[in-house]
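>>> Pasting the sequence and the predicted model now:
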Amino acid sequence: MDVDHPEADQRWNAAARSETEAERLDRNWSTLLQELRVTQTGVQLLTGFLLTLPFQNRFTTLSTEVQVVYLATVICSLAATVLLVAPVGMHRMLFRRHRLRPLVAIAHRFAFCGLLLLGTALTGVAVVVFGAVLGEEAGVLAGIVTAVVMVTAWVVFPLWMRRLDG
């Protein structure tokens, strides 16, 4: 669903797909759920992994700076988990109440924010792991590379593709 241009999106769907608004919302919801299934598993595994780290013997040997990055990473991972799972809970609460339009709109925003937080958490994981294994400078470099690759793949490339469409 093009939240930037909903009227144009509706016209395109009506012309190209012969969809009613309800059919379009059902398709958008189904597509969003498929995307969430992929990300939910990953973010839940990442969060679980992060929550075990303080109980490892080497954790106490990490510098204060790396431990701060770790805590920020945990916060991002937990927040991403909440945002990426929230649409399921919202659907349960709104099920059979004919509230699909606002549900799809807010779930889209939650998914986008959840992905940004997941990317931030992945960047933090790179900093912590490389910092613990190779030193803080390597951790910072790994974090920068991870952030650049993530922003390129998740933001820059899709925006470039949007421009190609007109």
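Cool, got the structure.
>>> can we go C-alpha only for contacts and neighbour counts from here?
Fine.
>>> in stretch 22-30, what's buried?
24-25, 28-29 (16 or more other CA atoms under 10 Å).
>>> oh sorry, the question was meant for stretch 32-40
32-33, 36, 39-40.
>>> Quick check: nearest residue in space to the spatially most central residue of the chain, chain neighbours excluded?
Nearest residue to the geometric centre of the chain (CA atoms, centre = their mean): Leu115, 1.3 Å. In space, and not counting its chain neighbours, Leu115 is closest to Ala80: 6.8 Å by CA to CA, 6 or more residues apart in numbering.
>>> wait, the one you found sits on Leu117?
Yes - the criterion here is CA atoms under 8 Å, and Ala80 meets it with Leu117 at 5.2 Å.
>>> Which one of the two is surrounded by more residues?
Ala80 (29 against 23; other CA atoms under 10 Å).
>>> does the more buried one sit in a helix or strand, and which one?
helix 64-94 (DSSP states H and E).
>>> other SSEs contacting that helix?
Secondary-structure packing of helix 64-94 (3 or more CA pairs under 8 Å, 6 or more residues apart in numbering; DSSP states H and E): helix 21-52, helix 100-134.
>>> Next up, a structure to set beside the first:
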Amino acid sequence: MSEAEESHQRRLARNVNELLQELRVAQAGVQILFGFLLSIAFTDKYASTSDYVRVTHLATVLCAAIAVAFLTAPAAWHRVLFRQGRREDIVRYGNTFALVGMAFLSLAMTGTVLMLAEVILGLWPSIVVGVAAFVVFSGLWFALPSLSSERAQHRESP
């Protein structure tokens, strides 16, 4: 069935299902990361870490918590609104929530890498590793798809 033949309601239903499927992958990862980050504070080694590591850890935990909130919000919206015929709202807001959640997940992943690198390598090398992690996550998840979309639009325009 071509996109033109697909009814508006079917397209919305498909979009909701695709969104929720995509989020299952991200949700599992961020929830595992969140659990790992929470457990760090209860280790013996944590008591002797620097203030820098503790602040980085707290910021990373908060980013992971925010990512969990945004990445699980579309499922909650679907549960609350789907019988009201509000799939359009679920898709529109769910897409925004997913992007915000992925942004915070990229920050949480960067913070985790930064914190681990600081414990292993020290301050300045860890900053280099943290910046590299940020470039990889933001590049793969946001910059490259945006560039690809812009290139496709330029190819389609007369």
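Done, it's in. Since the model is a prediction, treat every value here as computed from it, not as a measurement.
>>> Next, the angle from the helix holding Ala80 of the first structure to helix 21-52.
If you take axes from the mean of the first three to the mean of the last three CA atoms, to 10 degrees, helix 64-94 of the first structure sits at 150 degrees to helix 21-52.
>>> Just want the angle from helix 64-94 of the first structure to helix 100-134.
160 degrees.
>>> so where in the second structure does helix 64-94 of the first structure end up aligned?
Following TM-score structural alignment, the aligned partner range for helix 64-94 of the first structure in the second structure is 51-81.
>>> For the helices and strands packed on helix 64-94 of the first structure, give me a markdown table that also has distance to Thr61 of the first structure.
Converted to a markdown table, those look like this (distance: least, CA to CA, whole Å):
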| stretch | distance to Thr61 of the first structure |
| --- | --- |
| helix 21-52 | 15 |
| helix 100-134 | 9 |
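>>> picking that back up, what do we get in the second structure for the residue nearest to the centre of the first structure?
Under TM-score structural alignment, Leu115 of the first structure pairs with Met102 in the second structure.
>>> From Ala65 of the second structure, how far off is its match?
Using CA to CA, to the nearest Å, one gets 12 Å for the distance from Met102 of the second structure to Ala65 of the second structure.
>>> for Ala152 of the second structure, same thing?
In terms of CA to CA, Ala152 of the second structure sits 35 Å off from Ala65 of the second structure.
>>> what about these two, which has more around it?
Ala65 (20 against 11).
>>> isn't Val140 of the first structure right up against Val125?
No - at 10.7 Å, Val140 of the first structure and Val125 do not qualify as touching, with contact defined as CA under 8 Å.
>>> Would you mind telling me which of those two has the busier surroundings?
Val125 (24 against 19).
>>> Next, the residue lying closest to Gly119 of the first structure once chain neighbours are set aside: secondary structure please.
In space, and not counting its chain neighbours, Gly119 of the first structure is closest to Met150: 6.5 Å by CA to CA, 6+ apart. Met150 of the first structure carries the three-state label helix when classified by DSSP: H, G, I helix; E, B strand; the rest coil.
>>> What residue in the second structure is paired with Met150 of the first structure?
Using TM-score structural alignment, Met150 of the first structure sits opposite Phe137 in the second structure.
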